[in-house]
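just to be clear, the model below is a prediction. Sequence and coordinates:
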Amino acid sequence: MVPDGGGYNPHQDVESGGRSVLYFRAPVREGLPARFELTCAGHYPDVLAAHIRSGAEAPGAPTKLLSILAGHWAARAVHVAVEIGLCDVLGQGPLTAGDVAQQTDCDPAAVDRLLRYLTHLGVVRRLGENKYSNTPLGALLRADSPFSDLTRMYGGEFYDAWREFASAVRTGHTAFSHKYGVEHFDYFAERPTTARTFDRSMQAVTNLVADELSRTFPFPAGAMVVDIGGGNGTLLRAILRENPEVSGILFDREHVSCNAVAEHEDASYRSRFSSVAGDFFAEVPGSGDIYLLSRVLHDWNDEDCVRILAACRRACGAGAELLVLERLLPDAETGAPDISLTAPWDMQMLAITGGRERTRSEYGTLLTKAGFRLDEVRPLPVDMNVLVAVPAAAGPDGQPGSGVPSPGFRAR
């Protein structure tokens, strides 16, 4: 076996000091995986560094580089599969390439080759009699899954913007604005159909953390939860479903909040759900016990983050809490690459939003500047974390704050 990378994630197995992983590549043999991983609790920077060096020096390095350079081919192939409805067709049952071509109105020979590549990517599987079916990954690409919307965004506007990524690196301004002439939130505000696709695409990741957060965190009975920049309300609705004595306010820009109300009518929480339109840089609803900022701050630069947090701080009454859901970069250079999704997402922020991913200490600094105190960080699925903060003794403008533990998350 040949060393094939590895890394250290400080946000997994936190009590054991994080988790290290070593990857190995093996010759392809029938019925055996081509890649193995060895994981263990703890941090071993010297071992990781030596393992990674030996992998880079191995004869397979050129092949690995070619694989990296060809990465956009995979993204485009998956995007096209969504565009032509390939996985929707396969959802009806195993089909031949000819069947798929006929039902998608595509060239049979081209579809046959695409299916072969998608098999290589793990999107579909080949069965007997030259038939294909969806894998669990392929099922995520059906039209009824928000991952299909995510694929459309990443293969559409975002993909086209990435062509201008060099401009973002050279100037510090987004590739999206260089491509389209406006920043991406303004772009979506002017295009309601695209905005709905974007909101549904964000639901793909939110779904993966919403149930975990709503089940494992104690939302007190009678609490009012305010979801700031909550998009179509996926996270807030999950909390309300799991906590029948909790009420919620969805707060976002007008075109977003209107769509959220129109698309989601559920009798189980309708009387406890309301939507308010506004600007989170200026003012947020002041009646909340728990405020949520889920994947909002990573969209903005430090100055704008402090403005958003300061608006939240002004709204917080005595005993209120703020929950910030974000991915975290490692706080210190470990000598090994970050194996989480955070580093790639940081590049997406550079290219598209003008924001960035941050470390725990960097978020702590922003919270302090806005008048909060970071109390704890808890892990969530897909490398997400919830940062629990409370008002500090004085707010960002010197106004007094509660400065005392609230009866919610930290006290339980």
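Ah, there it is.

hey, let's count contacts and neighbours off CA atoms from now on
Will do.

ok, and the closest non-adjacent residue to residue 327?
residue 384 (4.6 Å; C-alpha to C-alpha, 6 or more residues apart in numbering).

so that neighbour is in contact with residue 328, correct?
Yes - with contacts counted by C-alpha atoms under 8 Å, residue 384 reaches residue 328, the gap being 7.4 Å.

give me the more crowded residue out of the two.
Per other C-alpha atoms under 10 Å, whichever of residue 384 and residue 328 has more neighbours is residue 328, with 28 against 23.

which residue is the nearest non-sequential neighbour of that one?
residue 359 (5.0 Å).

how about that neighbour, what does it touch?
328, 329, 330, 331 (C-alpha atoms under 8 Å, 6 or more residues apart in numbering).

keep only those of the residues you listed that are in strands.
Among the contacts of residue 359, the members found in strands (DSSP state E) are 328, 329.

so which two of the contacts of residue 359 are the farthest from each other?
328 and 331 (8.3 Å; C-alpha to C-alpha).

and the strands in the protein?
Going by DSSP E, the chain shows strands at 2-9, 19-25, 35-41, 95-96, 124-126, 131-134, 224-228, 247-252, 273-277, 290-294, 321-329, 358-359, 372-379, 384-391.

how about those in CSV, adding distance to residue 170?
Putting the strands of the chain into CSV (distance: least, C-alpha to C-alpha, whole Å) gives the following:
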stretch, distance to residue 170
strand 2-9, 29
strand 19-25, 34
strand 35-41, 36
strand 95-96, 48
strand 124-126, 39
strand 131-134, 42
strand 224-228, 32
strand 247-252, 32
strand 273-277, 36
strand 290-294, 30
strand 321-329, 23
strand 358-359, 21
strand 372-379, 34
strand 384-391, 29
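
second structure follows, compare the two:
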Amino acid sequence: MAEETTARGGGIWAAADLVTPMAIRVAATLRLADHIAAGTRTTEALAEAVHADRDVLGRLLDHLVTAGVLSGAGAGTYELTAMGRYLCDGQPDAMQSVLDIEGALGHAELSLVHLLHTVRTGEPAFPQQYGLTFWEDLSADDRRAGSFDALMGARLAVHAPAVAQAYPWGGLRRLIDVGGGDGSMLITILQAHQGLHGTVLDLPGPVRRAEKAIAEAGLEHRARAVAGSFFDELPADGDGYLLSSILHNWDDASAARIMRRCADAAATTASVFVVDYFNNQSVQTEGDLRMLCYFGGRQHSLEQLGEMAAPTGLRIVSVLPAGRMSVVELRRS
């Protein structure tokens, strides 16, 4: 019989495969790439290092060779490929912490097996998998909460320089970063605009980290961190209210409530800024399904953002590119 030369099902099997994605996620969780990079390269030594079954780990490693993550060097010895190096911690664009099944996002990804439930009911998949909402789960597990904060802080740090340059923030007096986490975004903006003052508003845990980061950046004279919830009344002393990668984490009603709180605090003179992934009127469909399954959230298009803001009296007045993200300014009509 002639060897099959076309992808099975026209490539649909490869697109729908669960084995390889899970094998890579297990490799990330066990930090196999870090061990291999450090010189632990045989099946036996790796099994001992990661406390795994030798036979099963060997079979996993062999599939990672097939998948192009590793290369076989003979006699049960493995090397990292160019792809596999992205699983090493500390590398540019490193994916280990994102794919780690025991971390916040890798843990959440497992709920995608309940996408059918979400499609049928409109409910998020995460509670179907774990019996808790995403946020309840973070509150119950300090390790996952720490991994989530670290991932979000790292992501903001990557995008923050472009956001800091995208808008003339220096024309504001005080910018309030609503749900600002560890302060990464606000600190970068303040460092680029010397006359600006700022406030991070978040829950007590992130606020403690923000206070430390502000002090380390030497910005105590221009920045502060206050504990609070974006579902409650916000400080009224800002002339800019920043929502950076916040709204997509919540269902429509909750996102609208957050927008309402910002609009009320902004009154008639301040602006509300939404920083997120906007590509004209389109939505990132993969990210949208993730937000839906994790939180019941939504990755908004600009049109959807405008529709959500309209009942608060806010309208979009500018959209400025900031690397892969955009800075959307909204003001009272």
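Yep, it's here. None of these values were measured; they are calculated from a predicted model.

what does the TM-score come to for these two?
TM-score for the superposed chains, counting by TM-score structural alignment, normalised by the length of structure 2: 0.82, backed by 326 aligned residues with a C-alpha RMSD of 3.4 Å.

overlap in contacts, residue 328 and residue 331 of structure 1.
With C-alpha under 8 Å, 6+ apart as the test, residue 328 of structure 1 and residue 331 both reach 359, 360.

return the distance of the spatially most central residue of structure 2 relative to residue 145 of structure 2.
In structure 2, the centroid-proximal residue (C-alpha atoms, centre = their mean) is residue 152; its distance is 5.2 Å. According to C-alpha to C-alpha, to the nearest Å, residue 152 of structure 2 stands 11 Å off from residue 145 of structure 2.

please apply the same query to residue 100 of structure 2.
14 Å.

the more surrounded of these two?
Neighbour count, other C-alpha under 10 Å: between residue 100 of structure 2 and residue 145, residue 100 has more, with 23 against 18.

what does stretch 204-214 of structure 2 contact?
Against stretch 204-214 of structure 2 from outside (C-alpha under 8 Å, 6+ apart): 149, 181-184, 187, 200-201, 220, 223-228.

now that stretch on structure 1. Mean distance?
Stretch 204-214 of structure 2, aligned to structure 1 and superposed, deviates on average by 4.0 Å (mean C-alpha distance after the TM-score superposition for structure 1).

which residue in structure 1 lines up with the residue nearest to the centre of structure 2?
Taking TM-score structural alignment, the alignment pairs residue 152 of structure 2 with residue 202 from structure 1.

its match: what's it in contact with?
So residue 202 of structure 1 contacts 146, 150, 231 (C-alpha under 8 Å, 6+ apart).

aligned partner of residue 289 of structure 2 in structure 1?
Using TM-score structural alignment, residue 289 of structure 2 sits opposite residue 347 in structure 1.

which residues touch its match?
Here residue 347 of structure 1 is in contact with residue 356 (criterion: C-alpha under 8 Å, 6+ apart).

and the counterpart of residue 386 of structure 1 in structure 2, how many neighbours?
Aligned counterpart of residue 386 of structure 1 in structure 2: residue 327 (TM-score structural alignment). If you count neighbours by other C-alpha under 10 Å, residue 327 of structure 2 ends up with 25.

residue 327 of structure 2 against residue 277, yeah?
No - contact status for residue 327 of structure 2 versus residue 277: not in contact, 9.0 Å apart, counting by C-alpha under 8 Å.

for residue 256 of structure 1, grab the count of nearby residues.
24.

where do the helices sit along the stretch 101-250 of structure 1?
Here the stretch 101-250 of structure 1 has its helices, by DSSP state H, counting those that start in this stretch, at 108-121, 136-139, 146-155, 157-162, 165-171, 175-180, 184-189, 192-216, 234-242.

mean deviation (superposed) between the first one and structure 2, please.
On the superposed models, the aligned residues of structure 2 are on average 4.9 Å from helix 108-121 of structure 1, with distances taken as mean C-alpha distance after the TM-score superposition for structure 1.

for that helix, name the packing helices and strands.
helix 71-83, helix 97-104, strand 124-126 (3 or more C-alpha pairs under 8 Å, 6 or more residues apart in numbering; DSSP states H and E).

ok, residue 226 of structure 2 - contacts?
Neighbours of residue 226 of structure 2 in contact, by C-alpha under 8 Å, 6+ apart: 199, 200, 201, 202, 207.

if we use 6 Å, what do you get?
residue 201 (C-alpha atoms under 6 Å, 6 or more residues apart in numbering).

same deal with the one 5 residues further on?
Taking C-alpha under 6 Å, 6+ apart, we find residue 231 of structure 2 in contact with residue 258.

neighbours of the alignment partner in structure 1 of residue 184 of structure 2, how many?
Aligning on TM-score structural alignment places residue 184 of structure 2 opposite residue 234 in structure 1. Number of residues near residue 234 of structure 1 (other C-alpha under 10 Å) recorded here: 21.

residue 319 of structure 2 against residue 330, yeah?
No - between residue 319 of structure 2 and residue 330 there is no contact under C-alpha atoms under 6 Å: 9.2 Å.

returning to what we had before: how close does the residue nearest to the centre of structure 2 sit to residue 107 of structure 2?
Applying C-alpha to C-alpha to residue 152 of structure 2 and residue 107 of structure 2 gives a distance of 15 Å.

do the same with residue 230 of structure 2
25 Å.

look at these two and report which has more neighbours.
residue 230 (21 against 17).

who are the contact partners of that one?
residue 258.

can you find the partner of it in structure 1?
Residue 230 of structure 2 maps onto residue 280 in structure 1, by TM-score structural alignment.

residue 328 of structure 2: neighbour count?
Neighbour tally, residue 328 of structure 2, other C-alpha under 10 Å: 24.

and for it, nearest residue in space, chain neighbours not counted?
Of all residues not flanking residue 328 of structure 2 in the chain, residue 319 sits nearest, at 4.5 Å (C-alpha to C-alpha, 6+ apart).

and residue 23 of structure 2, by the same measure?
That would be residue 60: by C-alpha to C-alpha, 6+ apart, it lies 6.6 Å from residue 23 of structure 2.

before we move on, what about residue 164 of structure 2?
Per C-alpha to C-alpha, 6+ apart, closest to residue 164 of structure 2 is residue 189, 4.6 Å.

just to check, the one you found is in contact with residue 162?
No - taking contacts as C-alpha under 6 Å, residue 189 of structure 2 lies outside contact range of residue 162: 9.4 Å.

look at these two and report which has more neighbours.
Set side by side, residue 189 of structure 2 and residue 162 show more neighbours around residue 189, with 24 against 19, by other C-alpha under 10 Å.

that older thread, residue 319 and residue 330 of structure 2 - which one has more neighbours?
Between residue 319 of structure 2 and residue 330, counted using other C-alpha under 10 Å, residue 330 has the larger neighbour count: 25 against 19.

how near is the more buried one to residue 233 of structure 2?
Residue 330 of structure 2 is 19 Å from residue 233 of structure 2, by C-alpha to C-alpha.
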